[in-house]
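Undergrad: coords below, sequence missing:
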């Protein structure tokens, strides 16, 4: 139903945001080492 698909979208969005944060942290670490 619409509630389930909305929940899936929220979870997918949260996961992608967490992945972006991880990428930012990794890039920040690399830049500090340079």
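TA: Done, it's in. Model, not experiment: these values are computed from the prediction.
Undergrad: For the rest of this, base every contact and every neighbour count on C-alpha atoms.
TA: OK.
Undergrad: And the helices in the protein?
TA: Per DSSP state H, the chain carries helices over the ranges 2-33.
Undergrad: can you give me how far stretch 2-17 is from the chain middle?
TA: 12 Å (CA atoms, centre = their mean, to the nearest Å).
Undergrad: same thing with stretch 9-22?
TA: Worked out by CA atoms, centre = their mean, stretch 9-22 lies 3 Å from the chain centre.
Undergrad: try this one side by side with the last:
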């Protein structure tokens, strides 16, 4: 599922991405 997360990072969607990251418990470098 890591590849899927990386794909989401590439896609223009910072807000939903952060939500998904929080759900998984991972902290990625995302502009707040």
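TA: Looks like it arrived, so ask away. In this text the structure is predicted, and so the values were computed from the model without any measurement.
Undergrad: So after superposing, what's the score?
TA: Here the TM-score for the pair of chains, by TM-score structural alignment, normalised by the length of structure 2, is 0.39; 14 aligned residues with a CA RMSD of 1.6 Å.
Undergrad: Can you give me the neighbour number for residue 22 of structure 2?
TA: 12 (other CA atoms under 10 Å).
Undergrad: Quickly note the distance from it to residue 16 of structure 2.
TA: 10 Å (CA to CA, to the nearest Å).
Undergrad: got the buried residues for the helix with the most length in structure 2?
TA: Secondary structure assigned by DSSP H gives helix 14-24 as the longest helix of structure 2. Across helix 14-24 of structure 2, burial judged by 16 or more other CA atoms under 10 Å covers 17-18, 21.
Undergrad: now, among those, which is nearest to residue 8 of structure 2?
TA: residue 17 (6.5 Å; CA to CA).
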